[in-house]
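Undergrad: here you go, sequence then predicted model.
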Amino acid sequence: MLDVWKLSVMAFELWTTSFSTIVMRNGLWQTQSPTSARMLKENQRMVTEKLEAGMETGFEIQKAMLHMAFGQTAPWWITSRRTMTPYHRRSSANSRRLSRQR
């Protein structure tokens, strides 16, 4: 049951860091020129990170499906943590980075 607790903590952290990152980026969009070098770099970074995290999550889902096809199933809480990890890692890093930039 400890793994289920870790999953719930990870989900809560992902939710809070995603929310804070959205708020901070929204503040940047309201205070910076959309064509400034800083905003172009931030927007490019945001899109690139989302694509990379989506691809990593897709690979984790594919691995889980292949394991199920060969009868090597993992509990749902382990698969859930593996699929949330790319988003959690990036969201936490973005929240820390954007909070320091002021």
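TA: Done, it's in. Everything numeric in this text was worked out from a predicted model, so none of it was measured.

Undergrad: for the rest of this, base every contact and every neighbour count on C-alpha atoms.
TA: Will do.

Undergrad: find the nearest non-adjacent residue to the residue nearest the centre of the chain, please.
TA: Nearest to the mean C-alpha position of the chain, by CA atoms, centre = their mean, lies Y87 at 1.7 Å. Nearest residue to Y87 in three dimensions, chain neighbours excluded: A53, at 5.7 Å (CA to CA, 6 or more residues apart in numbering).

Undergrad: okay, one more to line up with it:
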Amino acid sequence: MFDMWKAGSMAFELWSSSLSTIAMRQQMWQTQPFYSPSMMRENQRMVTEKMEASIEAGLVMQKAVLSAMGGHYAPWWITSQKTMKPYHRRSSANSRRLSR
């Protein structure tokens, strides 16, 4: 039961840190020109991090599917934690970094 709670709390933390990151980036886009070097770096970083996180999450899901095909089933709360981990780690780091 505790693992289910951890999956839910991780999802909530991911949601809240994503919202704060989106709000802070929107504020940056409204206050700085899009062609400034700092905005170009931030936009490039955002896209790169999203691509890396989606690749990592995709590999976790692929591993879970291949394991299930081999007869080794993982509970949904374990798989969801492993899948959310790349997004959660990056979103939390971005929220901390942008709030400075």
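TA: Structure's in. What do you need? Given the structure is predicted, the values throughout are model-derived calculations rather than measurements.

Undergrad: may I have the residues that are in contact with the residue nearest to the centre of the first structure?
TA: Y87 of the first structure is in contact with 14, 50, 53-54, counting by CA atoms under 8 Å, 6 or more residues apart in numbering.

Undergrad: quick one on the thing from earlier: what span of the second structure is the helix or strand where the residue nearest to Y87 of the first structure lies aligned with?
TA: Secondary structure assigned from DSSP states H and E places A53 of the first structure in helix 37-69. Here helix 37-69 of the first structure aligns to the second structure at residues 37-69, judged by TM-score structural alignment.

Undergrad: what's the mean gap between the matching stretch and the aligned bit of the first structure?
TA: Mean deviation of stretch 37-69 of the second structure from its aligned counterpart in the first structure after superposition (mean CA distance after the TM-score superposition for the first structure): 0.3 Å.

Undergrad: next, the buried residues of that stretch.
TA: 39, 49, 53-54, 56-57, 60-61, 64 (16 or more other CA atoms under 10 Å).

Undergrad: what of stretch 1-11 of the first structure?
TA: So, applying 16+ other CA under 10 Å, buried residues of stretch 1-11 of the first structure: 7, 10-11.

Undergrad: what about the closest residue to N94 of the first structure other than its chain neighbours, which SS state?
TA: Of all residues not flanking N94 of the first structure in the chain, T21 sits nearest, at 6.5 Å (CA to CA, 6+ apart). Using DSSP: H, G, I helix; E, B strand; the rest coil, the structure places T21 of the first structure in helix.
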